[in-house]
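Chemist: Pasted the sequence and its predicted model underneath.
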Amino acid sequence: MTQFTSASTGEEVCQEFSSHIKASKVLITGVTPGSIGGEAAFQISRHAPSLLVLAGRNIQTLQELDEKIKLETPSARTRLLVCDLSSQESVRKAAEEVNAYPETIDIMINSAGVMATPYSVTKEGLELQFGTNHIGHFLLTNLILSNMLQQGATNIRVVNVSSSGHKRGPVRFDDPGFEDGRSYDKWQAYGQSKTANMLFSVSLAEKLGAKGVQSFSLYPGRMVTGIVKHLSMEDWLKAGIFPVYNLIFVVAKLTLITMLGWKHPDGSMNTDPKLNWTTTRHGAATLIVAAYNPSIFDQNGSYMVNSQVNNSEAADYALGSQNAERLWGISEDLVGQKFSY
């Protein structure tokens, strides 16, 4: 089997796992054009999945991606699903729609998210990043997963897109809302939500691994997509995303990568190895490996970086079983529903 690296692209990974993609039924959240999820959906669509569900909160952007897919692969079987992860009502409606499909989903890629937003809350009053990035996906996944298992599915994968940003903070179990915003730090809040994504995969693996459910979390690499729309240049500098000395160089190199398809002679797409700069074409590779690689079966619940399982890159608090169980209980309380398998 091919050894994938940071230089691997979504196209290359899909070629490797084409036989696994064929006839699969996959749902991907956060598939706006230009996003990692959108790129993963586009590449997967070229390899004959029997169903590709494009999920997002805006029907117009879903239609835009669907049109791009159909232009290249007219035979692609897609379905559009409107789902606003910041609204549990919307999530429940979307899950009900999916569970009414004649097909049973077998792969979920939870790619949607918001990052470093000004303090805000979901429709239910939860801090926006935690409520959207984790709670929305927790509810959507469990509602659909319950139906998968009831229908007898035994080979299921749930992929949760996290970030190296999880190292900015653990889950604040006693105060995930930052004192209703009074002590809010948008980067710690982002870190909390990304840690939660990882702990969710740990829980799914531990609770449902024996029933054929596999779950992986991952860091797709750092890239410029619509998720950074809330950030000012000051935010980028304060966060250490662009060190001052490297700012002009990084911007120039990202332009070459994005606009001209440039890469380093060694095949690396990183402008700075420590920051893991990449593009959506390369970031999507890790999502696809996590969803389809059969060789990682025995590493259920793990964290992936650069298309490889790499738990050493995870903060201890983000993979701990006790934290995972505690988060599961809090999440059930916040959605008002128990999920016992």
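Modeler: Done, it's in. Residues are numbered from 1 along each chain as shown.

Chemist: CA only for contacts and neighbour counts going forward, please
Modeler: Noted.

Chemist: all strands for the stretch 51-200 of the chain, in order.
Modeler: Using DSSP state E, counting those that start in this stretch, the strands assigned to the stretch 51-200 of the chain run over residues 51-56, 78-82, 107-110, 156-161.

Chemist: In addition, the following structure is provided for comparison:
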Amino acid sequence: MAPSYNHETRASELVSLYAPQIAGKTILITGVSPASLGESFVKQVAVAKPAAFILAGRSIPKMQALIDELSGTHPEITIKPLSLDLSSFADVRKAAENVNSWADVPHIDVLVDNAGIMAGPYQKTEDGFESQFHTNHLGHFLFTNLIMGKILASKAPRVVVVSSGVHRVGHVRWSDYNFNDGKNYQRWLAYGQSKTANALFGLALAEKLGSRGLLAFPLCPGTCYTNLSVHGADDLVSFAAELTEMDNMYGNKWLWGMSEMHFKDLDQGAATHVFAAFAIGIADHNGSFLSDCHVADPYQEEVYSWALSKTDAERLWALSEKLVGQEFKY
């Protein structure tokens, strides 16, 4: 029976369907800490026997349990841990240099830019940028481009950029992406900005490199409880209320509450990751924003106009080059 391709779709059922596309692939994913969508994606995809997982994260000890589990259940899969702190340009450059130096990894078939932080207090990174914008977007922008040679060496390269439906409350603040050093800060606006940036980055990759065979898809995985909600763990009521307040300001459908929200388990939460990474027949939609295992419908408010703008995607690319201090011309 074919999957339903909606909010109930499970990563595990898609893995069974896409097994021929997964077998033998080299997959790099950021953000695989315990109880995360990244960890769920890896566990599900491992069943279809990819050749290798490169597991990138700030703390290798936090991913050790996953490494040990994979080594026991799927010893045929090569597992390579990679230390990567997306909030530091120096560390991102070091991680990319390591990947590019690995002779046993001649290409990367699928890159999943999955790691992120969500709705924390105002902080600036060591490089001087608001932490969510830096970690969620700028770090991935730099890392992805620095290893692009290995991605393009694949016969069928894909980049998956994990955004969020919360992009609905945060277009890119072109003149104040740092929130005036915290004076204008609201944690959901900052998260929303970073998730809009993720969407525009995926679109820009498709526009710039689609002619060279690259498929790139930004996505919303849906809503599920993961370790990403750590900053709201002590007071989930006010955590959610602040987001609803932003929805009221934007006047989108979520202002009427969470009645349309479908909470997913981790298997369901990773389904759109799997769809974006391995689905066949979606090449004609290169760069499209995906939600619940389909191309998101702007008329149903599954994606918003500022996350679909090719003009903004190009503008963000130029801004990101300026902020990371390096140009990437394709």
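Modeler: Arrived safely, thanks for sending. In this text the structure is predicted, and so the values were computed from the model without any measurement.

Chemist: returning to what we had before: with distance to Glu11 of structure 1 and mean neighbour count as new columns, can the strands of the stretch 51-200 of structure 1 be given to me in CSV?
Modeler: CSV is the format used below for the strands of the stretch 51-200 of structure 1 (distance: least, C-alpha to C-alpha, whole Å; neighbours: other C-alpha atoms under 10 Å):
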stretch, distance to Glu11 of structure 1, mean neighbour count
strand 51-56, 17, 23
strand 78-82, 19, 18
strand 107-110, 17, 26
strand 156-161, 18, 26
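
Chemist: JSON lines please, covering those strands and showing distance to Val251 of structure 1.
Modeler: As requested, these are arranged in JSON lines below (distance: least, C-alpha to C-alpha, whole Å):
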{"stretch": "strand 51-56", "distance to Val251 of structure 1": "29"}
{"stretch": "strand 78-82", "distance to Val251 of structure 1": "34"}
{"stretch": "strand 107-110", "distance to Val251 of structure 1": "28"}
{"stretch": "strand 156-161", "distance to Val251 of structure 1": "25"}
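
Chemist: and of these, who's closest to Trp277 of structure 1?
Modeler: Set against Trp277 of structure 1 and scored by C-alpha to C-alpha, these come closest in strand 156-161, at 16.2 Å.

Chemist: Which secondary structure elements does that closest one sit against?
Modeler: Using 3 or more C-alpha pairs under 8 Å, 6 or more residues apart in numbering; DSSP states H and E as the contact criterion, the elements in contact with strand 156-161 of structure 1 are strand 107-110, helix 186-208, strand 213-219, helix 280-292.

Chemist: need those in a markdown table with distance to Met1 of structure 1, can you?
Modeler: As requested, these are arranged in a markdown table below (distance: least, C-alpha to C-alpha, whole Å):
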| stretch | distance to Met1 of structure 1 |
| --- | --- |
| strand 107-110 | 21 |
| helix 186-208 | 24 |
| strand 213-219 | 19 |
| helix 280-292 | 12 |
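
Chemist: tell me the most buried of the ones you listed?
Modeler: Using mean count of other C-alpha atoms under 10 Å, the stretch among those with the greatest mean number of neighbours is strand 213-219 (a mean of 29).

Chemist: what element comes up after it heading to the C-terminus?
Modeler: On the C-terminal side of strand 213-219 of structure 1, the closest following helix or strand by DSSP states H and E is helix 233-238.

Chemist: Buried residues, that next one. List them.
Modeler: Under the neighbour-count criterion of 16 or more other C-alpha atoms under 10 Å, helix 233-238 of structure 1 has nothing buried.

Chemist: And stretch 113-123 of structure 1, by the same measure?
Modeler: Neighbour-count burial for stretch 113-123 of structure 1 [16+ other C-alpha under 10 Å]: 113-117, 119, 121-122.
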